[in-house]
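Student: turn this into a structure:
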Amino acid sequence: MDRILKIFVSGAEQDQLAEQLPVIESYPGFLLVKLQQEAVTDIATRYPVEDITAQYVIRVGQRQIDTGLPRIDEHAKTRTHPDYKGVKKLSPGNHHYLVQFIGPVKKQWLSEVTRAGGKLQSPASGFSYVVRANESSLKKITTLPFVRWSGHLCHSDRIAQSVMKYAKRKLNETGAELPRTLVLPGLYIVDFFDSESMKKAAKEVKALGFEILESDKPARLMTLRATTGSVAKRIRELSAVHGVRNIREHSLKRTSNDLSPRLMGATQILDSNNGLGLDGAGEVVAICDTGIDTGDTSSIHPDFKGRISKINSYPIKRFYSPYINNPGGDDGAADYDSGHGTHVTGSVLGDGTASDGLDGIEGPIRGLAYKAKLVFQAVEQEMQWKNAAYYQSIGRYLLSGIPSDIQTLFKDAYDNKARIHSNSWGGGDPGVYDTQSEQLDRFVWEHKDFCVLVAAGNDGSDNDGDGRINPMSVTSPATAKNCICVGACENERPNFNGNRYGNWWPDDYPVAPYKDDPMANNPDQVVAFSSRGPTTDGRIRPDVLAPGTFILSTRSTMIANNNTAWAAFPASRKYFHMGGTSMATPLAAGAATLVRQYLRRDANIAKPSAALIKAVLIAGARRLPGIAGTGTLADNDQGFGKIDLQAVLAPRNSASMEFLDITDGLETGEIWSRELMISSTEIPLRLVLAYSDYPGENLVNNLNLIVTSPDGTRYSGNSSVDGDLTMDATNNVEAIQVNEPALGSWRVEVVASNVPESAQDFALVVIAALDEPAENSMVRVTGNPDISIPDNDSEGISDVLTIDRKGTVSSIAVEVDITHTYIGDLILELVAPNDIRVVLHDRQGASTNNINKRFDVHSAPELQLLVGSDITGPWQLLVSDNAGIDTGSLRSWTLEILAEASTWVEAEAEPALPIPDNDTTGITDDIDIIGQNNSQGNVQELEVWVDITHTWIGDLQVNLNSPSGTTVQLHGQSGGSRDNLIAIYDLDILPAISAFLNTPGAGTWTLSVSDNAGRDTGKLNAWGLRVKL
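Tutor: Below you'll find the predicted structure:
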């Protein structure tokens, strides 16, 4: 059987290999080839490879399409296909087709499809897109050389499985597949590909017997109610209406119903005396939930007073109108029913004011981010049901204020400066990515610094009685890719050991080990009811865990006196205990808030991305024992593990941390890389890559994390600990852990394996025994821009490589790979971070083709000018074509620098020179600074000191002049009648010294001293310099 492989090679090596193998397509960082099985083993022993054969299967709905067999041939003729059995012939006109490409998608391919008349609708799995086209356009598209397969997106694949399963539900049947999911009979959500199609479809939808209750044009959503006739038949007819993308039942969203800081490794993080002193100050958190205490800032619970930025109440959505007597009702933001929203808020940011002085507690009952400000969004409303049975089956209060497009919630929060958003609610079909999941992903994709946390849900169940919690019970919007999905582990409260899962929920936990298991005695156990992954496309769920049983937090003063939730708190009616992933999520949101505060305050990252906050929480997460096999990095019970803030923000061992937000995105085939120096084998190397993906049911933009050890061993993201090179094409979070990393230089690479949408940015967290690269160590960075060089354009093109370590240039070389049919047209220049420009190639070579060359101080002597320069910062390669006719492209280039570590150089002088009175010329004295190995390094830091005796220092002016000619005034006739000037000047004391930074430091430094008034005299006794080069 043939296999399709990625072979990770670039530049000249790629060209050589391409002559030997059958190449499907080439990319800057890898080749795509098709090989027979017996040839795979041989090539894999010589190069890093990934077998992507299985990635060509297209998944639609609950089934997969085999694209190894044609459905529509190169003449746009429909062929028989086993996955299209019984499908009727299409009518003339526009339809929606799945168009699969030959491999990872290139931007120019999408442009060609558009030029052929196709309209790109949305990315799909298996290197494919949904494209709207008519017969004429389809014929052009199928003949494009990079199109591998095409077939109609069947109407039946646009209907959620649960819709047909429950099509015959009766008026009082509100249950669904998961035990805690509820629906309103006959209520459906229809998602359209575009708003134009939705508008045109309205008449046809009504003709099929559906009542349109709401039409949201920006969200491309219709909410419908089936009124007459066979529902199943009309749903099938509805799926064939042009533009319909998906049909689902409207699931009712529901809530996902101290000691926690210690269990989350936050004690040291919160300690202001011996720890980091994080408290959420300066951060704004938004919470969407039932309500908050009185809903009035003037009478609000004491634990929130003075820190509420905004409270909004969202009225009942109009599509409930046929079912209730109070359409559009709004009972305000008070928390009347369960107290759920008030409890959640306390876990995020309550400050414990009302618990001050209470007996029986070790400290205040407060949330992790107890100084953060709050934006609260109340979405629970009282429902006046027309059908009285719904009071029993659904309840009097419902989260009926949640908008059809939840981007409304996110925008309101974002506009009020919230950057953390906590959601302890959800519901829907198990594991399904629905419209709310897509809305969440879209908002975060467009607002990269907005971090959304969502409860996994409480649908974990062993109702089949096999002693294991059933998989795939997580629901929307926790199925989104760009949120932090939070599951629950147990709390540690032995006084509640009498409360057991089987006693509370006998149908869900009928047998051991859960039936008689206490719910709060083992913080290293996943809570039985915590919803499990994966999603239907196989993504890991949840991301992390936080405590979720018997959580003590704030109690609403508006609920009934006898409402004690999970358990009362005898010392005060201002608090009580609740449980659920609802309670775990605000604890995780508090942790995320502290992470954001740390990144802004301590790591100097002004606008940390949501991806970086997610990566930090996962990097510190601790695996719970006994759940999955040894070496497993993540599973669908606990995700990556329980949040442990100390492990990542203040490690107990001597590990170092690096937090990187890489905003320059990668295109398909590009590779970002950097070097790590590991200084100890006793501290594990742990890396986490996270990114906010383009909205879509499957992973759209696929980045992969690869780490290479000093001996060449490669590790890839989400393989087992110390695992092999197996790439993950499903998740937008990848982790690598090497328990005993070898000493020396490790290479980290992020590979853009498939990026059909806009360039993908990412975040990376590293925890390890990190060291600055050794003196005289080699720094090697590579760019694979693969960009065209415009013909006869002196401005040309540029590409940038950034070096983020310290040091100075000892030697330097540049390797370039340029294809061009007349290199005598080309000028190549290298621009260093200090703006020194070096010409590498100046129109030599006449009609010779291509430049595949290494430039060093021998072939490009001007590179010697860069010796001693700082290596830190952006290095730019400029390429221009200065004559007509011939064209080419910059495929790749590499910067190789032998770096010297920065060193302090000290020198002093004792001139003992008299300072002439009332003489503006004054005196001067020189000190020569000699760089290491006589290099001409730039100034990174500077200290200068002077020892001058004088009876009136207000007469004196003292200046320092550097080897570059820069002059800074150290003392300017200040100090009045005081005697003697004995002082040290550095950047903190005299900011003007910054003028010397990044200028040459080796050479002659001159101190000048003048007396600018009569009568008083003095002497320059001594002075000195301390310069870091």
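Student: C-alpha only now, for contacts and for neighbours.
Tutor: Fine.
Student: next, the contact list for the residue nearest to the spatial centre of the chain, please.
Tutor: With distances taken as CA atoms, centre = their mean, the residue of the chain nearest its centroid is residue 611 (1.7 Å). Residue 611 is in contact with 448-449, 451, 482, 690-692, 762-763, counting by CA atoms under 8 Å, 6 or more residues apart in numbering.
Student: got the contact list for the strand or helix carrying residue 5?
Tutor: Using DSSP states H and E, residue 5 maps to strand 2-7. Outside strand 2-7, the residues within contact range by CA under 8 Å, 6+ apart are 30-37, 40, 47-53.
Student: by neighbours, which of the contacts of residue 611 wins?
Tutor: residue 482 (31 neighbours; other CA atoms under 10 Å).
Student: could you also give me the structure for this next sequence, so I can compare it with the first?
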Amino acid sequence: MRNAFIEGARVAGAVSLLSLAVCPVCAARAADGLDFTIRLANGVIEPMAAGGADSRAGMAGRAIAPDARSPEQHATTRGTVPMIVQFAGPVEEGWRRAVAGAGAAVHGYLPNHAFIVSARPESVDALASVAPVRWIGEYKPAYKISSHLDEDAMFGTKSRLRTNIDVDVARSNVAVRIITFTPADADQAAAYAAHAGATVLLTSRGPAKGYVRARATAAQIQEMARHAEVEWIEPYIAPRLHNDVSAQAPRMNAQTVWAAGLTGRGQIVGHADTGLDTGVNNATLHPDFTNRVKAAFGLTPGRGGAWSDLNAHGTHTAGSILGNGSASAGQFRGIAFEAQLVHQSVGDSGSSLPGLPDPIYPLYHQTYTNGARIHSDSWGSSAAGAYDAEAQNTDQYMWDYKDMLILFSAGNDGVDANGDGVVDPGSVGSPGTAKNVLTVGAAENARAPGSGGLTAYTWGQAWPADYPAEPVKSDYISRSADNVHQGMAAFSSRGPCLDGRVKPEIVGPGTDVVSCRSSATSGTGWGVYNARYLFSGGTSMSCPLCAGAAAVVRQYYAERSSHTNPTAALVKATLVNGARTLSYGQYGWQQYREIPPLPRPNNVEGWGQVDLAPTLLPGTGRTNIAVDRVTLATGTEHSYSLAVGGSNTLSVTLTWTDYPGTFAAEAKLVNDLDLFVIAPDGRTNHANGLVYGDRVNNVEGVDLDPAAAGVYTIVVRGHNVPQGPQPYALVMREGAPFTGPRLSIETNIVIVAMAGSTATVNAVMNNTGDSNLSFRLEKSAARYSWTDSTQPGGPAFEWINIVPTGADVTPLSDDGVAGPYAIGFPFVFYGTTNTQFWVGMNGGIMFQPGPLPYLNEPLPTASVTGSLIAAFWDDLDPSSDDVSPAIKRLSDSNQLVVSYLHVPRFGSPLSNIFQIVLRKTGEVLMQYRTVTGTRNSCTVGIQGSAPGDKAVEVVYNHAYVQSNLAVRFDRTPDSQWLSVSPQNGTIAAHGSAMAVLTATTAGLTDEVYTASFTAFQSSPYPPETVSVTLIIPEPLTLFAAIALLMLRRADRR
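Tutor: Prediction:
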């Protein structure tokens, strides 16, 4: 029964998607470059290619799909069905109103340029007559089902998701949440579920949606999706506490702002947790909460309104927010120790949270009506990056109440499952996956081994199955592995979200945090400090510390600026802007680098660890400017000028509280703003380290270090605002320059040498920092670059049919490898000549025997023992009985083709058709004829077998691969003529060293050659790539070459 849900959800998905023509992105681009594909969570459709689309007279350039008039699903009792209405471009403010005026109820936004609406089928002509409408089609039942309900992981056989999906294997049912377009439809949806045979557990209504929790089989899920009231069906994952695996002020730089009077005074923080000590606001309550509790509510069923803490979790987290330290003479104060608390007890004596309402919306509002403008939540579900109902509900609340900042712990699902010594990505939990919340990860604290709590343990001793490999295995839980650089807590859940958004945004200390102890339980957390305090750890502990920091920031604005009621976006922007990167982390700057290099952000630490003092008190002569509550629509922009004095850094952060995302959309961002910073020399800096606009995140930032003196222009632009107008917050701050080690080296070098000679050039390497810099120089070996058929100059998709003449790859098995087979010609891959290959059933070929595991990983991977060409590395099953799969191979003296034909994922009847082509020239081509089912689970790329070979990863578990796509990998020539020395070394503070470049031209002709080498550095900054050009002139043109060299040097000056 492991494949029951696959059979249900994906069959319908395949029919629906293919009927609307799953097409390459390039086919959907208009002449002006706009992308008109509609990108769903479960596939991509090209509307105008839909078979039978009706383009009527008087509606040129517009089409109506037949299913808009004859839908697959049952209409609502109002006679309406959900449809997709696509516009002619980025959505202008009046277009949505025009569609509503034509009789449609407008629901969620879908990229690109589309909305889900509810309308009567007979009204589609009126909708199509609205001037900007481009296409109308049905929002089909298959689009409504989460891809997580399609995974064999639900049945526990090959789990790729670290989730708590509640599956009853014996009864073949799963706990699901059914979401309706309107609150009023919840009862009707529950009736449909019961009629289909599902067990209805709970029916509820939020302000915008209806919700039904049920247990259902695959067939029942399919039947429920055929009702027009239903918008989405997803697995229900129960929330739990995030301490199953903090700190105090020193690592968050809080004492300085305390001394300046910033203690959270006047702020009220909401707090949903297991309870608060005795649960009586009198002398029996922990003394650290004296005069701190404004209100408290007991929400757990069966406890009669009691709010005592039977677990010890809630008392501990509340102390980190605002405990005043009375029982420790101020030693264990919370970050905002003069703020007040509105507490909600939602737990029991275990880790369950039965007091949480479903939907979650009223939880926040109860504290809001009691004055809270910050809400701290150290719990969540193991959603593995998914955007679910709780995430959307939280986004809805923050959209409705834009001055309420909600913080969530990221989760404790960070593990090193593949044993490569680096914690795996993609484990952040919900509601931490919500766009608008501030999601908090955990860094290591600073406590000596054996000083209490779990300090005497290493990660490998405490959780040997999760951290089996060095260097994580032997790292003490609360002490830096190198005794210098602060690092991450290994358990801290990493991003990205499934749609590619960066999470967490910030981190705070989360191991062996000391905070208040509940006297109503014998629970001792990670260990007893004394009768009043406990050690504990988890993102549960880092989140309340950051919530306290948010209260301090809010006090700062309320008392010291014109923003007396700052929005959540402004408080969030301020914390993000001033966060301190921990890159490169505690495990070195090479193979086991823990945190990626700058620029910010990354999916390990987000923007960094909260650092209050420089955030709020940047220092004399440094500017700190905030903008709040200004709005943008599509196509409009605002510009700000900022004079920078030089020698400082400049950090600019843009955040906005976005409209709630649409469940069925691939990307959850709705209103898309862009940030640009134009330097005094006219150079434009895009946000988030990109060379174009960010299309997934609602936090954008530019960091310039150093920032040259002059006037900067900061531009905020409304790229696409379908649910506008969109308010935003902007923080511009000058900071102290980075004083750590940093490498500076000339990045373009020209060598002129006669044929048959040797020439040497020295490249100066400078360390601009105040401490020693280690470096490593690595000449680029054979390298590969990639391009695809959607890009200018990319390969054309031209499927090679080898079915009539190709040989079968046998035997076909679930996770096996077949071979060896002859390539047919010498194929050079990463400098190694290969004559035979092996075929991995899970979507790739190799040049050595060995497994290609079902659990795909990022590249490079140690799970494959050598070279790998991964066209669609995922849990595939060519031995499936559900379809008739085959793998064919055909080679001649110039080309090898390996085609995977109708190969499904494990347990799924939906098949994929793709091929790998190797050419004697060294080119690698991957072509995808048909891609069905989820698009955000596979690895595409290549890797070599030698340690110096640079893997090229096209995608890992993101929606990229699609039908009719071609991807080509091209090999750059070897650079045997260049040698670089020394291989490594150290440069003293403010010192310099020489990189010696030697060109040997023996055997080379009179030409121009190019090569490169990379200078890696022990710094938060990325490695520097140095391009080297060798010119071998004819004797009579030597002087011309010398002149060219001098001219280039003059240009650089």
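Student: please pull up the equivalent of the residue nearest to the centre of structure 1 in structure 2.
Tutor: Alignment note (TM-score structural alignment): residue 611 of structure 1 maps to residue 569 of structure 2.
Student: quick one: secondary structure of that match?
Tutor: What DSSP: H, G, I helix; E, B strand; the rest coil gives for residue 569 of structure 2 is helix.
Student: same deal with residue 143 of structure 2?
Tutor: When classified by three-state DSSP, residue 143 of structure 2 comes out as helix.
Student: report how many residues lie close to it.
Tutor: 25.
Student: do the same with residue 191 of structure 2
Tutor: Per other CA under 10 Å, the neighbour tally for residue 191 of structure 2 reads 16.
Student: where does the counterpart of it in structure 1 sit, in terms of helix or strand?
Tutor: Counting by TM-score structural alignment, residue 191 of structure 2 corresponds to residue 203 in structure 1. Here residue 203 of structure 1 sits within helix 195-207, counting by DSSP H and E.
Student: turn the contacts of residue 611 of structure 1 into TSV, including distance to residue 1018 of structure 1 and secondary structure.
Tutor: Below are these laid out as TSV (distance: CA to CA, whole Å; DSSP: H, G, I helix; E, B strand; the rest coil):
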residue	distance to residue 1018 of structure 1	secondary structure
448	62	coil
449	59	coil
451	63	strand
482	69	coil
690	64	strand
691	65	coil
692	66	coil
762	61	strand
763	59	strand
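Student: what's the farthest-apart pair in these?
Tutor: 451 and 762 (14.1 Å; CA to CA).
Student: can you pull the contacts of the counterpart of residue 226 of structure 2 in structure 1?
Tutor: When structure 1 is aligned by TM-score structural alignment, residue 226 of structure 2 is paired with residue 240. Residues near residue 240 of structure 1 by CA under 8 Å, 6+ apart: residue 155.
Student: ok, now with 10 Å
Tutor: 95, 154-156, 158, 234 (CA atoms under 10 Å, 6 or more residues apart in numbering).
Student: okay if I get those residues as CSV plus distance to residue 820 of structure 1 and neighbour count?
Tutor: Output for these, formatted as CSV (distance: CA to CA, whole Å; neighbours: other CA atoms under 10 Å):
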residue, distance to residue 820 of structure 1, neighbour count
95, 43, 20
154, 47, 18
155, 49, 19
156, 51, 18
158, 49, 21
234, 61, 17
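Student: which one of the residues you listed is nearest to residue 799 of structure 1?
Tutor: Among the contacts of residue 240 of structure 1, and counting by CA to CA, the member closest to residue 799 of structure 1 is residue 95, at 41.6 Å.
Student: ok, that closest one - contacts?
Tutor: 130-135, 138, 152-154, 240, 242-243.
Student: cutoff 8 Å now
Tutor: Here residue 95 of structure 1 is in contact with 132-134, 152, 242 (CA under 8 Å, 6+ apart).
Student: need these in TSV with secondary structure and distance to residue 853 of structure 1, can you?
Tutor: As requested, the contacts of residue 95 of structure 1 are exported to TSV (DSSP: H, G, I helix; E, B strand; the rest coil; distance: CA to CA, whole Å):
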residue	secondary structure	distance to residue 853 of structure 1
132	strand	46
133	strand	46
134	coil	49
152	strand	49
242	coil	56
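Student: of those residues, which is the most crowded?
Tutor: That'd be residue 132 among the contacts of residue 95 of structure 1, by other CA under 10 Å, with 24 neighbours.
Student: aligned against structure 2, show me the partner of that one.
Tutor: Using TM-score structural alignment, residue 132 of structure 1 lines up with residue 118 in structure 2.
Student: now do the same contact list for that match.
Tutor: Residue 118 of structure 2 touches 80-83, 104-107, counting by CA under 8 Å, 6+ apart.
Student: try residue 206 of structure 1
Tutor: Here residue 206 of structure 1 is in contact with residue 212 (criterion: CA under 8 Å, 6+ apart).
Student: if we go to 10 Å?
Tutor: 212, 224, 226, 238.
Student: and for the last one, the neighbour number?
Tutor: By that I understand residue 238 of structure 1. 24.
Student: ok, and the closest non-adjacent residue to it?
Tutor: residue 205 (6.8 Å; CA to CA, 6 or more residues apart in numbering).
Student: distance of the one you found from residue 245 of structure 1?
Tutor: Going from residue 205 of structure 1 to residue 245 of structure 1 by CA to CA, to the nearest Å gives 14 Å.
Student: hang on, the earlier thing: between the contacts of residue 95 of structure 1, which is closest to residue 1026 of structure 1?
Tutor: Of these, the one sitting nearest to residue 1026 of structure 1 (CA to CA) turns out to be residue 132, at 68.7 Å.
Student: how close does that closest one get to residue 829 of structure 1?
Tutor: Taking CA to CA, one finds residue 132 of structure 1 at 46 Å from residue 829 of structure 1.
Student: again with residue 819 of structure 1
Tutor: Following CA to CA, the distance that separates residue 819 of structure 1 from residue 829 of structure 1 is 17 Å.
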